[in-house]
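K.L.:
predicted structure and sequence below. I'll ask about it afterward.
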Amino acid sequence: MTASPSSLITLRQLPVDQAPWPLLLLADPDGGQVLRYLAQSRVLALEGEERVLGVVVITPREAGVAEITNLAVDESCQGRGLGRRLLLAAIEQSRDAGVQRLTIATGNSSLAQLSLYQRVGFRIVGVEPDYFVRHYPEPIFENGIQCRDQILLALDLQP
């Protein structure tokens, strides 16, 4: 049995001006925040079914450090391992680019994301209390929990 072309999922770097805004806003509902990092970032997308299924954005920070500033999978495609695939691609491309440390931040209420990040090797390195209360105009709720605190995680890429 062979896979039909529509069932194939490919990873591709997108020009920033082709970034899939509906997905970016799924991960970060504040478009202003997204605009602040998008221009200097690398955008990787998983494409299949004739559309973008998921996206990860990698933003350079200080020397040797990059941050995954956005990671989102279309809601209809969640639970298929696409987020993990995007995360692993970001790790591999960052390592190949000589990045020594990759960071990612998420909310205290993002339980599935926290689990995924730790399963691929990220470690919690800090908490910024009330980050989402201070930086977002509307309260955010996930899993019945108010998203208040930012959880900071990091993965060392070089031995």
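P.N.:
Looks like it came in fine.

K.L.:
please count neighbours and contacts with C-alpha atoms only from this point.
P.N.:
Fine.

K.L.:
what helices or strands is the helix or strand where Leu25 lies leaning on?
P.N.:
Assigned by DSSP states H and E, Leu25 belongs to helix 21-27. When contacts are defined as 3 or more CA pairs under 8 Å, 6 or more residues apart in numbering; DSSP states H and E, helix 21-27 sits against helix 31-38, strand 51-60, strand 65-73.

K.L.:
ok, and here's another one to check against it:
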Amino acid sequence: MNIERYREGLTTQLLDLLLMADPDRMAITVYLEGSTIYVARDSNVLIGVAVITHEKEYVELKNLAVKESHQQSGIAKELIATAKSYAKESGATCIQVGTGNSSLSQLALYQKCGFRMQSIKQDYFANYPEPIIENGIRCLDRVVLSALL
């Protein structure tokens, strides 16, 4: 497995990974433009992705996904470490990530990787075309976490 900067176009393989973390195809299309993308590959097959956007005051880890068959193997942690290194090299002092209130394993992962809860944006996901249900909980609120670099 290796992690590398992604410079190709939007393929079905990449979109499938991105949709695992964000079911809003339109939002993905919008934030991919101008983003920095890193992918994890295993024998030239995409198994993970991290999308980083540059905001005015910080860098945001906008999308992070690992193929189900490769989860729980440390790939997400490696992608997060890569995103943090990239952010620091680009001059940022902080990296943020947002996830749903129902994304319990993601909340745990980010905290294990040094992120701290910063804010909650209530009803952020309330108007998604289809309700998001994870762990038996309706995803309504966006939890924003940040880490100093």
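P.N.:
Sure thing, it's come through. A quick note: this is a predicted structure, and the numbers were derived from the prediction, not measured.

K.L.:
hmm, back to that, whereabouts in the second structure does the helix holding Leu25 of the first structure align?
P.N.:
Aligned using TM-score structural alignment, helix 21-27 of the first structure spans residues 15-21 in the second structure.

K.L.:
ok so, going back, CSV for the helices and strands packed on helix 21-27 of the first structure, including mean neighbour count and distance to Asn143 of the first structure?
P.N.:
As requested, those are exported to CSV (neighbours: other CA atoms under 10 Å; distance: least, CA to CA, whole Å):
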stretch, mean neighbour count, distance to Asn143 of the first structure
helix 31-38, 13, 22
strand 51-60, 22, 21
strand 65-73, 23, 17
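
K.L.:
closest to Gly79 of the first structure out of those?
P.N.:
With CA to CA as the measure, strand 65-73 is the member of these nearest Gly79 of the first structure (9.2 Å).

K.L.:
identify all contacting residues around whatever helix or strand comes next after the closest one.
P.N.:
Using DSSP H and E, the next helix or strand after strand 65-73 of the first structure towards the C-terminus is helix 82-96. Contact with helix 82-96 of the first structure is made by 44-46, 54-56, 58, 66, 68, 71-73, 102, 116, 120, 157-158, as judged by CA atoms under 8 Å, 6 or more residues apart in numbering.

K.L.:
show the subsequent helix or strand relative to helix 82-96 of the first structure.
P.N.:
Helix 82-96 of the first structure is succeeded, C-terminally, by strand 101-107 (DSSP H and E).

K.L.:
give me the mean deviation of the next helix or strand along the chain from that next one from the second structure.
P.N.:
With elements assigned by DSSP H and E, the helix or strand that comes after strand 101-107 of the first structure is helix 111-119. Here helix 111-119 of the first structure, set against the second structure after superposition, deviates by a mean of 0.6 Å using mean CA distance after the TM-score superposition for the first structure.

K.L.:
what comes up buried for stretch 90-98 of the second structure?
P.N.:
92, 94-98 (16 or more other CA atoms under 10 Å).

K.L.:
check the offset of it from the chain's centre.
P.N.:
Put simply, stretch 90-98 of the second structure sits 13 Å off its chain's centre (CA atoms, centre = their mean, to the nearest Å).

K.L.:
what is the equivalent residue in the second structure for Gly98 of the first structure?
P.N.:
Per TM-score structural alignment, Gly98 of the first structure is aligned with Gly91.

K.L.:
so how far is Leu109 of the second structure from its match?
P.N.:
From Gly91 of the second structure over to Leu109 of the second structure the distance is 24 Å, taken as CA to CA, to the nearest Å.

K.L.:
need the buried residues of stretch 90-98 of the second structure in JSON lines (columns: distance to Arg138 of the second structure).
P.N.:
Putting those into JSON lines (distance: CA to CA, whole Å) gives the following:
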{"residue": "Ala92", "distance to Arg138 of the second structure": "33"}
{"residue": "Cys94", "distance to Arg138 of the second structure": "29"}
{"residue": "Ile95", "distance to Arg138 of the second structure": "26"}
{"residue": "Gln96", "distance to Arg138 of the second structure": "23"}
{"residue": "Val97", "distance to Arg138 of the second structure": "20"}
{"residue": "Gly98", "distance to Arg138 of the second structure": "16"}
